[in-house]
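1. Structure for this input, please:
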Amino acid sequence: MNIEEFREYCTCKKGVTESFPFGENTLVFKVMGKMFALAAIENYPATANLKCDPEWAIELREEHDGLIIPGYHMSKKHWNTVELEPNLPNKLVLELIDHSYDLVVKSLTKKLQTELQNL
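-> You can find the predicted model right below:
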């Protein structure tokens, strides 16, 4: 999955905004104001940081050694850095994006969850 495909998939999700709060090379995706993905747009291979359940994060790192690593500049427990291309299947990357988005949505206040639902 290239960076444009990654961006398109993230932005098609409900309540998502994109911005560059950390400089022009790091694209950040938020749902209802809370970050669920960051992408380094100048890197090759393209990489993204995605939130992940801590136990699954460890499994993914072991199964995809070197392609999924502890989150760069993030909480190593809750974030993974994922190599988007060319070695990971797109299906897995999409699943990881969905998982990250869902984790963040579940952590939103009831009020924000209701607002998101009503969008």
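2. hey, let's count contacts and neighbours off CA atoms from now on
-> Fine.
3. Point out the other helices and strands that the helix ranked longest in the chain packs with.
-> The residue-count maximum for a helix in the chain (DSSP state H) belongs to helix 90-107. Using 3 or more Cα pairs under 8 Å, 6 or more residues apart in numbering; DSSP states H and E, the elements in contact with helix 90-107 are strand 26-31, strand 34-40, strand 47-51.
4. please give me the structure for this one as well, since I'd like to look at both together:
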Amino acid sequence: MTPEALRELCLSFNAAVEEFPFTPETSVFKVLGKMFALTALDAEPLKVNLKCEPEQAVRLREEHEAVAPGYHMNKRHWNTVTAGGPGGLPDALLRELVEDSYDLVVAGLPRAERLRLDRP
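-> Sure, this is the predicted structure:
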């Protein structure tokens, strides 16, 4: 997956925005003020931190070399995923993990905000 494709994917979700609270090189993708993805889009290889259910996070780390505990994040709830290229995660699985991260964050929002997003 290219950096442009990752940005486009992250911004395709309802109410998703890109912010730069840490450095100009670090993109933080949020939904209603809550982070669901963090990446340096110009990094080689491209890596992204994604929220994950704890049991799934452990399973993914065991199954894929491209998945590691979240760098500078709560390692129970976040994974750092290497995108595409040699040794990277396939694009389809990466898209699924980005969507799962977004859904997990939305699920933690107050009901009124979830309803504004048209999500149960």
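5. Mind checking the TM-score on these two?
-> The TM-score (TM-score structural alignment, normalised by the length of structure 1) is 0.94; 117 aligned residues with a Cα RMSD of 1.2 Å.
6. Pick the most buried one from the helices and strands packed on helix 90-107 of structure 1.
-> strand 47-51 (a mean of 26; mean count of other Cα atoms under 10 Å).
7. chain center to the longest helix of structure 1, what's the gap?
-> Relative to the centre of its chain, helix 90-107 of structure 1 is centred 7 Å away, using Cα atoms, centre = their mean, to the nearest Å.
8. That helix against structure 2, how far on average?
-> By mean Cα distance after the TM-score superposition for structure 1, the fitted helix 90-107 of structure 1 averages 0.4 Å away from its aligned residues in structure 2.
9. can you redo the helices and strands packed on helix 90-107 of structure 1 as JSON lines with distance to residue 94 of structure 1?
-> Formatted as JSON lines, those follow (distance: least, Cα to Cα, whole Å):
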{"stretch": "strand 26-31", "distance to residue 94 of structure 1": "14"}
{"stretch": "strand 34-40", "distance to residue 94 of structure 1": "12"}
{"stretch": "strand 47-51", "distance to residue 94 of structure 1": "11"}
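10. so which of those comes closest to residue 117 of structure 1?
-> Residue 117 of structure 1 sits nearest to strand 26-31 of all those, at 11.8 Å, using Cα to Cα.
11. tell me the angle that closest one makes with helix 90-107.
-> 60 degrees (axes from the mean of the first three to the mean of the last three Cα atoms, to 10 degrees).
12. Average separation of strand 26-31 of structure 1 from the aligned part of structure 2, please.
-> Mean deviation for strand 26-31 of structure 1: 0.5 Å (mean Cα distance after the TM-score superposition for structure 1).
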